[in-house]
Structures are given as structure tokens and as C-alpha cells.
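Enquirer: structure here, sequence nowhere to be found:
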């Protein structure tokens, strides 16, 4: 990175932090600190909701996911627009009517304290871990850039997020997310344009998409009913719907965003805006990853995108073996380039040559074999080394191929997203701890200022917890999947509790509490035996189905338990 990149990166991040602190200093009561006195306009609600979900993981991992597995991941979001409509029509009016600071307050009004505490606890566990992952993601970037220790970077990034969240609360998150979303989308559009510009002159966008399609990267929709396939249309429209319904409807990181809206209508319009824009945004980010794949069909590609692994090999006895593999990959890259140019020439003559398509697939298979051999060598040097490099693909492209200045901007994009998402998470964790656990169980009357200070203390506490988890976090298959798997384990049960509260009026506190507890334990077992125990890609159940199973189990069990309890009373 050149000096100009560092200047752009530093100015962008410092402006966002200090602008948020300046605009939001001096909150005197809980409603102002947590809900911004319910003054947020609809368009800012929509941007805030989008920015909260669009963490660094989105812009770091999603392009790498598309590079390796294609566009199929977009099916994960198919249930989102439907979920936005349901939340706008059902959830928001109820939340505003009962005037809550957190989603879990409603559960005590509808059921009892123990149900409220259970849902709050499940949220705190899941989101507390996820907050650590969102801090860990940008640390990967700076570690690759600077060669600094990951633990040190986790601490530095965590402290910067804690700083402006501690000072300004929800309002600080809201006012800075405008700038963050502008930086994020501007940077991504410029990057997409430059990728297309750097492709061979004779290539059109149509040619690029054909090359991606020839390598199975453009399989957008899978209508199969195979529950073992991770992403299908049906898992997205059902499991994805339940996940989005739970995330946006019951997760305080999102509920806190739209509870700050000026009115029901402003909150609803903000969510509908998110529903309209989110799927196209994710499609665009995935397509950017696919275009990076096409770019590397004509340019040198490393055996492993994680530069730390290359450094590891350099100081080992396997250096020569690795160099031989690199030589083979370089020769293969030249062959791929030659056949891809030939394929383009045929496409420009309106002839999609099936023989060439098969040859491209054959060469892709050979490249995969070389990469697998490289991973084996890396693991021989260090069995604990992370050889999965999906999260490093986009970063490698940014650092090696983008012009000076834009590198700094793109890194600011990813770090801005990390700050935005982490700040929302810390605010939500602190508000849930302060309102649902601390304030609810406090026996003495305290001032508003006391609870503002208590919430700030919990922001600091959860920030430290997130930093600690980030320090022990290791790459799963890919960070964006890790976050979604973690959410799927917990969200179904919590969503089931809320759906029963909203829709099944005869179910009472005792029935829903024990049903939710049994449902959550069942999900742990299902995840362990059908997903966790099996190698990636060979799971017996796609993780998105956990959301549907958890919610359904909670609803069915609570209805049955309440029926039995009613029978006993009679």
C-alpha cells in the first residue's frame, strides 16, 4: 500500500468516528441513548438496517464465496423481502403499541419474566459471539497488510468501535451509517467498473458471464428438493425466510434500528426500503466476486490467496515442492488464458462451443487439484494453519490489482462496514443486558442518568467479550457462513417464541418457556449430528433448515403443552 492509500484510509475512518462522537455527545436519558428519541426518518432507518447487516464479512467473504462456489449463495436472501413485509405488518405495530426499548420486553408483557429472560439470554449468547467475528474479519485485512499480530489488531479495532459507540449510543450508530453506506456502495461500484475495464479488450460483459457460466459460477437458482444441498430456492424461501424473520424481527441489533423511527409508518417504510435493496445489493456483491474469478482466468493467480501461508512455506523444507506446484499453476494459467481467448472469439461469432466449455471445466479441475496439493504441503508445515482462503480472495485482488488511492478507499469500505455492524451489535447487546436483565431485576429506583451509565458500562463489557472471542476465533469454511450458521442455531427458537406471542393467544408462559427450552436443546443435537459431524459439502441437512425446524418445534410443542395443561385444569 502506498502513502496515498494510507491517507485516504485514515481520513475516511477518523472522519466517521469523530463525526459520530461530535453529533451525539451528551445523551441524558435512556430513550435518547438507545432510541435517539424516536426521531429517525424512514430513509435513515432503511440505510441503518442495511448497514447493520452489511458487515465487513459481507464485503470480505461474499466475493470469495462467489469466486469459489458461484452465485448460488444469493438464494439465501430470497426470503428477505417477504420477511420485511411480514415484520412491517405484524411486528412493528405491536412493538410501537407496547412502547418497548427492546424486543424482549414484549415477551414479559405477553408471557412472563422467565420467557423474556430466556429469549434475551439466547440473543446475548448468539450475538455476543457474532460480535467477535465481525471484529475478527477486518483484523484479517490489516494483518495481511501490515504483518501485525491478529490479537493486537482485534484489540485496536475493538477499542475504536467501543469508543464512539460508548459516547453516542444508537444515535452515533445511525448518523455514521449514512457516511458508511455511501463509502461502501461508492467503493464497490468503482471496483466493479475497474474489473470490467481490466478484462481483455475484446471481452464484453456477456462474454464474461459466459466464461463464468462455463465454470458453473452462474447457477443462480436451484429448484431441487435435496435437503442436503446448502443453498436452494426452497431453503432460501423457507429457511431463509425464517432466518430473516428472526433476524430482523427479534434480533435487537435490527429491532433497535427501526424502533428509533419517528412512527410506525417511518419504521415500516425503512424496512420495505431494505427489502427492495438488499437482494440486488447481495447479487451485485456476488457478481463482483464472479467477475474477480473471470479476471483471474486471464491473470496470474496464487496457489493460496492467504499470503501468510506463502510466507510459512518459504521458511520450510517444502519450499521446493511448493515452487514446483507454482510453476505448474503458472503454466496452467497460460493455457487457461489461451483457451478462454479462443472461447471469446467463438462467442463473438455467436457460437457457444461445447468442446471449449468442457475444456475450461477440465482446466478448472486441474487447478483445483494443484490447490489441494498446496494445502497439503501447508498443513505439513503447520497442521493448524488455515488453508481455506475464501476470505482472502477479494483482499488479494484489491491489494495487487487496484490503483493507488482506490486500495485505501476499498479497505475503508470493509473497515467502515466492520465498525458499523460491530457498533450496532454492541448497542443491542448493551441495551438488552441493561433493560432486560439489569433494570428488570433491580429492586431500587434509579435515575435515567444511572441507566445511561449502566448501558455504557455494558457496551464496554460486551466490547471486551467480543474482543476476547475475536482473539480465539479461527476461520471456519468462510466467515459469512459462520455468522449465518451461528444465527440459524439460535434464531428459530427465538422466532417461534415471538410468533406464538403474536399469533396464538391461548398459549401462556409456562408452555412457551419449556417448549422453547426443549426446542433449543433439540436444535443443538440436530446441528451436531446432521451438520457439524460431517465434512463441508457433505452435511446431511442444510443449516438454513434449522431456522424452520426451531420455529416449528417451538410453535407445535407450546400448543401441545398448553392443550395438556388446560386439560389438567379441567
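Expert: Alright, I've got the coordinates. These numbers come from a predicted model, not from an experiment. Numbers count the residues shown, from 1 in each chain.
Enquirer: rest of the way, CA atoms for contacts and neighbours
Expert: Will do.
Enquirer: mind giving me the packing neighbours of the host helix or strand of residue 369?
Expert: Under the criterion of DSSP states H and E, residue 369 resides in helix 354-381. Applying 3 or more C-alpha pairs under 8 Å, 6 or more residues apart in numbering; DSSP states H and E, we find helix 354-381 packed against helix 205-214, helix 307-314, helix 319-348.
Enquirer: give me the buried positions along the shortest one.
Expert: What that stands for is helix 307-314. Buried positions in helix 307-314, judged by neighbour count with 16 or more other C-alpha atoms under 10 Å: 307, 308, 309, 310, 313.
Enquirer: same check on the first one?
Expert: By neighbour count, with 16+ other C-alpha under 10 Å as the criterion, the buried positions of helix 205-214 are 207, 208, 209, 210, 211, 212, 214.
Enquirer: and the gap between residue 327 and residue 511?
Expert: 65 Å (C-alpha to C-alpha, to the nearest Å).
Enquirer: out of the buried residues of helix 205-214, who's nearest residue 380?
Expert: residue 212 (33.1 Å; C-alpha to C-alpha).
Enquirer: how about that closest one, what does it touch?
Expert: 218, 290, 291, 293, 294 (C-alpha atoms under 8 Å, 6 or more residues apart in numbering).
Enquirer: what helix or strand does the third one sit in?
Expert: Mapping residue 291 onto the secondary structure by DSSP H and E places it in helix 264-295.
Enquirer: may I see the buried residues of that helix?
Expert: 264, 266-275, 278-279, 281-295.
Enquirer: that helix packs against which elements?
Expert: helix 42-53, helix 56-69, helix 80-86, helix 92-98, helix 150-198, helix 205-214, helix 252-259, helix 393-401.
Enquirer: what's the angle from it to helix 252-259?
Expert: Comparing the axes of helix 264-295 and helix 252-259 via axes from the mean of the first three to the mean of the last three C-alpha atoms, to 10 degrees yields an angle of 130 degrees.
Enquirer: quick one: distance of helix 264-295 to the chain centre.
Expert: 13 Å (C-alpha atoms, centre = their mean, to the nearest Å).
Enquirer: same check on stretch 85-99?
Expert: Worked out by C-alpha atoms, centre = their mean, stretch 85-99 lies 25 Å from the chain centre.
Enquirer: residues in contact with that stretch: which ones?
Expert: Residues outside stretch 85-99 that contact it (C-alpha under 8 Å, 6+ apart) are 103, 106, 245, 248-249, 259, 263-264, 267-268, 271-272, 502.
Enquirer: next, the one to line up against it:
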């Protein structure tokens, strides 16, 4: 990067952190540290909720996912608006009325302590692991820019976020997220405009979409009902609905965001606006990936987007094989570029026969490129068994650092950093609040002072930060990061959601029944996921329905057993 880019990057990051610390000064008790004294307006709630979900993973992995496989991932969010409506009707009023710090406090009032502890424990596992992945995402950027191992950059990023989260708590998180999302929206719009400007003179925005469409990258909706297809209309509407309802309704990293609302109305409005804005936002992020894909049909892309891993291979004993594969790649790309030019001409003349011929030729060339890239990754694994062989997360980053103008590179990289810092800070804050309120304050020290609880909250923030950094060091093994986070969540969110649905709507079911139902459901979900019985989004539906049905059956069995005992 140029000196200008480094200045823009460092200035933006420092300004955001100092602003959050300044706005959160004077935090003196646990309510201020964990809930921001419940004083924030709806737009703060909306942007904070959105920023917590839209981590660096969104801006690194989503364009790469669209580049590799198209727009289908947008279906993942189709259940979000309905989930927001149900949250506003059923969840938000209860949490505000009871004045809880965490979502799991309610479960003890409704069931018992062990049910509260179980759901809090499941949350801590899921959020702790997922947060490690969000820390890893921006470390990829620094490692690419500085050409150093991700281990060092992961430690730096994790330490930076821990520092300002420990100091300011949830208020620092919310205020920084407000500014972060404003910069993020502006930067993404600029990036999209510049991609189009880099196309050849004969290719504009519409033509770029046409070309990508002929190569299978613009199909956003799949109406088929296939249990094993990750992204369809039905998996998004049904499986996505259950996942989003559980994520926003029971995950403390999100519940903590809208509990900061000044009133029930402010929290509701913030959630509803998030439901309206999120799908278009995600569509546009994926669209940028499609535009980058079209750009690389006219401009030769790297044979492998992770420069660090490619450099290792270039210096290894496999360098001759790599050179041969690079020659093959160049020949295939030259052929592919000719076919794209012919396709562009055919689109000008609206000649469907030639368009179909070129589409088939391009798809064949795509397969050949995938074969060559597959051989590259095999060489990488032979050279280093721990090599990171999935480069989806580097595609958009490579484009930004190679083709964006000076100054804008620094801004776009700052955006990805900001997104990661916002979501990671929210997660650390939620992990600390759940550890203190649901574990420490309830089970270990029930009579502590406000000052002590505040100190312990900060201590838990540091502890969870270190745990998440440890997970981040393993994250390179998980492939596409945005899918990894959602797959991990799908193993646990359905079970937690089932517990909350029983709590809200099935008043006759007690704590004993729902506790054992949750344990059985989680075991079954993990087995289904391990053996890949269905696509991962359906795990949320299975987990939720299992808890509800098993809890009902266990309660019925307990009642009959009690009746028999009484009559006997």
C-alpha cells in the first residue's frame, strides 16, 4: 500500500476507537457497562445490530462466495424480516419488562437455574468459537499487505479489540458501530462504482451482469426443494427463519444490542429497520463479487489469490510443477478471454445461437481453470500439510489492493477492519455479560458489589478475548469464513430457540422436561450435522422442533408418572 493508504487506514481506525472511548467515558456500574444504561435511540439500535452481524467476514467472504458460486447466498436472509416481526411482538417486550441483562435470566424465572445455565453454556461455546473466526478475517488483510504469517496479525487485531472493549463496554461498542456502518455503506458504494469503471469501454454495468449471468453467477433464487442444497428459497425462508430468530432472539451478542434501546418502541423500530435493510445490503455486497468476477474475465486473475501461500509454493521443490500449471493457466485464460469477447459481440447482436455456443465454451474453460487450481492446492498440501488451500476469502482483498486508486485502498481496508472490530467487540461484550450475569453473579458470588461486578466484567472480556484469539489461530482450516460461522451457529441455535419458544408459548411445560429435551435435541443435531444428513440451514429447524416435541412428550410422561404415583 502507498503512504496515503496507510495514513487513511491508521487515521480511520484511531478516530473510531477514540470516538467510542470518548462517548463511553464515565461508565461506573454494570448496567452502564453491559447495557449502556438503556439510553440509545432506534437508529443506534438498528446500526449496532447490523454491524454486529456484518463482520469483516461479510465483506471478505461474501464477494468471494459470489465470485466462486454466484448470488444464491442471498437466500440465506429471506427469513429475516419475519423473524424481526416475531421478535418485536414476543421477545422484546418480555426482555424490557423484566429488565434483564441477558436473555438467559428469563429462563430461570420461567423454568429453573439449570436450564438457564445450559442455554448460557451453549451460547458461550457457539459465540466464543464464532468470534474467533471474526478476529481471523481482518488478520488475513494485514498478513497479505505485510506479507507475514496470520499468527502475528491475529494476535495484533485481537489485542486491539480487547483493549477498547474492556475500557468502554457496550456504549463504546454501540457508538463506534454507528460511525462504522456509515463509513462502510459509503465505501462499498464507491467500490462498486470503481469496478464498473475498470471494465473495457464496450462493457458497462448491465453488460457485466449479462456476462456473469451466462456464466452462472447471477441466479439469486432457487425454487427447488432439495434437502442437500445449501441455498434455496425454502431453506432460506424456513431454515433461515429459524436461524435468524434464534440468532437475534437468543444470542446475547444481538440481544445485548437491542436491550440498549431507550424503550420497547425504540428497540422494536431498530429491529424492524434492520429486517428491511439487511437483504438489500447483502444483495449489493454479493453483487460486488459478481462485478469483480466479470472484471477478471477481461483481466487475468492470479492463479491463486492467497499470495502468502503461493509464495511458499514458489520457493519449494514443487516450483517446476507450479510453473507448468501457470503456463497452462495462461493458455486457458487467453482462450477464455477470446470467448468472452465473442460473447460480448453476440450480446450486442442479440444472437441467441452464438450466445449459447459461447456460454458452453466459457463454462468448459471455467471447469479447466478449476482443475488447474485444484492441482495447485494439491501441490500446496504436499508442500505443507497445514497450508490454507481455500482462497475465497482473499479474492475481493486481492482486487482492492491491486486495482483500487490510492487512498481508497486504505479506506476499504479500514472498512473491513471496522466491521471486524464492531462485531468482535459486540461478541466479547456479550460473552462477558453472560459469564458475569448468568454464571459468576448467579453461581459464584451472589452478594458482590457493583464495583466488583464491573471489574469482573472487564476481566471476563479479557479472558474471552484470549479464548477467541486462540480459536482465530485455527480458523484458516475452516474454508469460506461466512459459511463456517453460519454452519457452526446452526449446530446450536435451533436448540436454544426451541427452549425459548417453549418458555414463551407452552406454559404448561416445566424446567425438567425442557432441560432434558434440549440435551437430547443437541445430541441429535450434532449427529445430523456430522453425518451431513441435510444441508446445514435445516439443522436449525430440526433442533428447534426436537426441543419443542421432546419437551412436550417428556412433560406428558412426567404427568402420567405423577398421576400413577398419586393414584397408587
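Expert: Cool, the structure landed. Remember, predicted model here, so these are calculated numbers, not experimental data.
Enquirer: TM between them?
Expert: Remark: TM-score between the superposed chains equals 0.97 [TM-score structural alignment, normalised by the length of the second structure]; 561 aligned residues with a C-alpha RMSD of 1.2 Å.
Enquirer: for residue 163 of the first structure, which of the helices and strands packed on helix 354-381 of the first structure is the nearest?
Expert: Closest among these, using C-alpha to C-alpha: helix 307-314, at 30.4 Å.
Enquirer: quick one: that closest one to the second structure mean distance?
Expert: Here the mean offset of helix 307-314 of the first structure against the second structure after fitting is 1.4 Å, by mean C-alpha distance after the TM-score superposition for the first structure.
Enquirer: between that helix and helix 319-348, how many degrees?
Expert: Using the same axes, to 10 degrees: helix 307-314 of the first structure against helix 319-348 is 140 degrees.
Enquirer: doesn't residue 208 make contact with residue 218 of the first structure?
Expert: No: contact criterion C-alpha atoms under 8 Å: residue 218 of the first structure and residue 208 do not qualify, at 10.8 Å.
Enquirer: which element is the residue most central in space within the second structure on?
Expert: Compute the mean C-alpha point of the second structure, and by C-alpha atoms, centre = their mean the closest residue is residue 482, 4.9 Å away. Here residue 482 of the second structure sits within helix 481-490, counting by DSSP H and E.
Enquirer: that helix corresponds to what range in the first structure?
Expert: Aligned using TM-score structural alignment, helix 481-490 of the second structure spans residues 479-488 in the first structure.
Enquirer: so what touches that stretch?
Expert: 57-58, 61-62, 126, 130, 133, 137, 243, 391, 476, 543-544, 546-547.
Enquirer: just the buried residues from these, in PyMOL please.
Expert: Here is the PyMOL command that selects the buried residues among the contacts of stretch 479-488 of the first structure (16+ other C-alpha under 10 Å):
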select buried, resi 57+58+61+62+126+130+133+137+243+391+543+544+546+547
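Enquirer: tell me which of the contacts of stretch 479-488 of the first structure is nearest to residue 197 of the first structure?
Expert: residue 62 (21.5 Å).
Enquirer: do you know how far the nearest residue in space to the closest one that is not next to it in sequence is from residue 307 of the first structure?
Expert: Leaving aside its chain neighbours, residue 62 of the first structure sits nearest to residue 286 (6.0 Å; criterion: C-alpha to C-alpha, 6 or more residues apart in numbering). Distance, residue 286 of the first structure to residue 307 of the first structure, by C-alpha to C-alpha: 23 Å.
Enquirer: same check, this time on residue 5 of the first structure
Expert: 20 Å.
Enquirer: quick one on the thing from earlier: turn the buried residues of helix 307-314 of the first structure into CSV, columns for distance to residue 160 of the first structure.
Expert: Output for the buried residues of helix 307-314 of the first structure, formatted as CSV (distance: C-alpha to C-alpha, whole Å):
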residue, distance to residue 160 of the first structure
307, 26
308, 25
309, 29
310, 31
313, 34
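Enquirer: okay if I get the helices and strands packed on helix 354-381 of the first structure as JSON lines plus distance to residue 165 of the first structure?
Expert: Formatted as JSON lines, these follow (distance: least, C-alpha to C-alpha, whole Å):
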{"stretch": "helix 205-214", "distance to residue 165 of the first structure": "42"}
{"stretch": "helix 307-314", "distance to residue 165 of the first structure": "32"}
{"stretch": "helix 319-348", "distance to residue 165 of the first structure": "46"}
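Enquirer: so which of these comes closest to residue 520 of the first structure?
Expert: helix 307-314 (38.6 Å).
Enquirer: which parts of the host helix or strand of residue 18 of the first structure are buried?
Expert: Following DSSP H and E, one finds residue 18 of the first structure within helix 3-24. Neighbour-count burial for helix 3-24 of the first structure flags 5, 6, 8, 9, 12, 13, 16, 17, 19, 20, 21, 24 (criterion: 16+ other C-alpha under 10 Å).
Enquirer: same thing with stretch 32-39 of the first structure?
Expert: Buried-residue list, stretch 32-39 of the first structure, by 16+ other C-alpha under 10 Å: 32, 33, 34, 35, 36, 37, 38.
Enquirer: thought the last one was touching residue 264?
Expert: Pointing back at residue 38 of the first structure there. No: look at residue 38 of the first structure against residue 264 with C-alpha under 8 Å: they stay out of range, at 10.4 Å.
Enquirer: re the thing from before, with residue 54 of the second structure as the reference, measure out to the residue nearest to the centre of the second structure.
Expert: 10 Å.
Enquirer: any idea what residue 509 of the first structure aligns with in the second structure?
Expert: That one, residue 509 of the first structure, aligns with residue 511 by TM-score structural alignment.
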